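*Asks:* Curious how this folds, go ahead:
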Amino acid sequence: MARAATPLLKIINDVAPHQLDAPTPCAEYDVRRLVNHLLFWGPSLEGAGRKETVPPPAASEAELDLTGGDWATALTAQVERVSAAWAGPDAWAGSTHMGGPTELPAALVGGMIVGELVVHTWDLARAIGAAPSWDDELLDYVHGEVVKTADQGRQMGVYGPEVAVPATAPTLDRILGIVGRDPGWSR
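*Replies:* Predicted coordinates for the structure are as follows:
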């Protein structure tokens, strides 16, 4: 989890105020809405690592704006808490919840969160003109996880329609294609 989060922690502080309204490769979100998404769901993802059910706020994600004030410090702290909650092997064992009553295998939830961190870091980076990088071992892991959850992710509306990417493309590009991102996206 920490290896997936490290590039995000660097990019958070590179977002300039004028970039909050910039589009991202995730069609549903500009930078502000993507930051809001990460802040909104962060406590639930953190709770999942501690085997605690932490429901999202009562207001919907669209109704609640968490990007006021020093959002960069708040998001940095939230990402660090998520990483810490998933740091030990107990977090990955057994089952857990992602904010709701349904129990899921903890390893599945952890894999989904690692994928979420990688993809949304890439989204933010592309929006502001940065280039995050992860090690090959982590990207191979994320690729395996998104392949396992692709159909479910599309049914849930979490992944978009798959974007065709050559099998010989870099692993990150193949991950992005599976979850519905165009690896060649630019502003």
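
*Asks:* From now on I want contacts and neighbour counts done on CA atoms only, so please keep to that.
*Replies:* OK.

*Asks:* Which residue ranges of this protein form helices?
*Replies:* Using DSSP state H, the helices of the chain run over residues 2-12, 31-49, 71-85, 106-128, 136-155, 171-178.

*Asks:* Packing partners of the longest one?
*Replies:* The one in question is helix 106-128. Contacts defined by 3 or more CA pairs under 8 Å, 6 or more residues apart in numbering; DSSP states H and E place helix 106-128 against helix 2-12, helix 31-49, strand 95-96, helix 136-155.

*Asks:* Ok, which of these comes nearest residue 22?
*Replies:* Shortest distance between residue 22 and the helices and strands packed on helix 106-128, using CA to CA, is found for helix 31-49: 5.7 Å.

*Asks:* compare with the first, here's sequence two:
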Amino acid sequence: MDLLEMNRLAVRTSVRAVEALPDGALDRPTPCAGWSVGRLLQHMTAQHHGFAAAATGAGPDLAPWREAPLGADPKGDYAAAADAVLTAFAADGVLDREVWLSEITTSRTFRGRVAVSFHLLDYVLHGWDIAVSVGDGERFGGTVGAELVEASFEVARTYVPDGPARQRPGAGFGPSVPVPEQAPDFERLLGFLGRDPEWPAG
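*Replies:* So this is what the prediction gives:
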């Protein structure tokens, strides 16, 4: 698996989902409990900046990860943040570098490939969260592609296996949701990551 390329595909797919948001969508609910589209977009934008800072050598500092209110052009701000993190991850040797993911912990570093893996999974999932909030989840799933779904499953099974850890407060992913075996691969991925593929907007 080309981890950096898979992450790039995940991020670009999420950018397209954000670009497709209609006017007035920022207040709509998302599958992230209690989070509107606008609130989720704040989180996604800040996470790009945090991961970019980590990849470029920032220490155990929470400042780059802090969320800011949406500006006048949230779609443009999101696209710029996506470009920044992809540029940071493209640096030579980033997969083998030790980086600080300060939002997770300030007590130790992570190997760069672990950071990229976490980022990949977040943006496959949050891209769908954005798309399904406006009734576009099925089309989004069709754009992800088999290779990215397979890569996401590999990352998920390695770093976020289902089990009791997902029930702890603050867990990044909830317990898996049963999905029929004959369901499309992307829907099975959603279920494994704790999302209901049948989630209704509104």
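
*Asks:* Dump the helices of the first structure to CSV, plus mean neighbour count.
*Replies:* Shown next, in CSV, are the helices of the first structure (neighbours: other CA atoms under 10 Å):
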stretch, mean neighbour count
helix 2-12, 19
helix 31-49, 23
helix 71-85, 19
helix 106-128, 22
helix 136-155, 16
helix 171-178, 23
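
*Asks:* can those helices go into a markdown table with extra columns for distance to residue 59 of the first structure?
*Replies:* Listed next are the helices of the first structure as a markdown table, based on distance: least, CA to CA, whole Å:
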| stretch | distance to residue 59 of the first structure |
| --- | --- |
| helix 2-12 | 25 |
| helix 31-49 | 10 |
| helix 71-85 | 18 |
| helix 106-128 | 22 |
| helix 136-155 | 23 |
| helix 171-178 | 30 |
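
*Asks:* Out of those, flag the one nearest residue 163 of the first structure.
*Replies:* The closest of these to residue 163 of the first structure is helix 171-178. By CA to CA, the value is 4.4 Å.

*Asks:* And the closest one against the second structure, how far off on average?
*Replies:* Comparison of helix 171-178 of the first structure with the second structure after fitting gives an average deviation of 1.7 Å (mean CA distance after the TM-score superposition for the first structure).

*Asks:* related to what we said a few turns ago, mind giving me a markdown table with the helices and strands packed on helix 106-128 of the first structure and columns for distance to residue 111 of the first structure?
*Replies:* Converted to a markdown table, those look like this (distance: least, CA to CA, whole Å):
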| stretch | distance to residue 111 of the first structure |
| --- | --- |
| helix 2-12 | 10 |
| helix 31-49 | 11 |
| strand 95-96 | 13 |
| helix 136-155 | 6 |
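
*Asks:* Could you point out which of the ones you listed sits nearest residue 68 of the first structure?
*Replies:* helix 31-49 (9.5 Å).

*Asks:* The closest one packs against which elements?
*Replies:* Helix 31-49 of the first structure packs on helix 71-85, helix 106-128, going by 3+ CA pairs under 8 Å, 6+ apart.

*Asks:* Take the ones you listed and write them to JSON lines, including distance to residue 50 of the first structure.
*Replies:* Output for those, formatted as JSON lines (distance: least, CA to CA, whole Å):
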{"stretch": "helix 71-85", "distance to residue 50 of the first structure": "6"}
{"stretch": "helix 106-128", "distance to residue 50 of the first structure": "10"}
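
*Asks:* Quick one, which of the helices of the first structure gets closest to residue 55 of the first structure.
*Replies:* helix 31-49 (6.0 Å).
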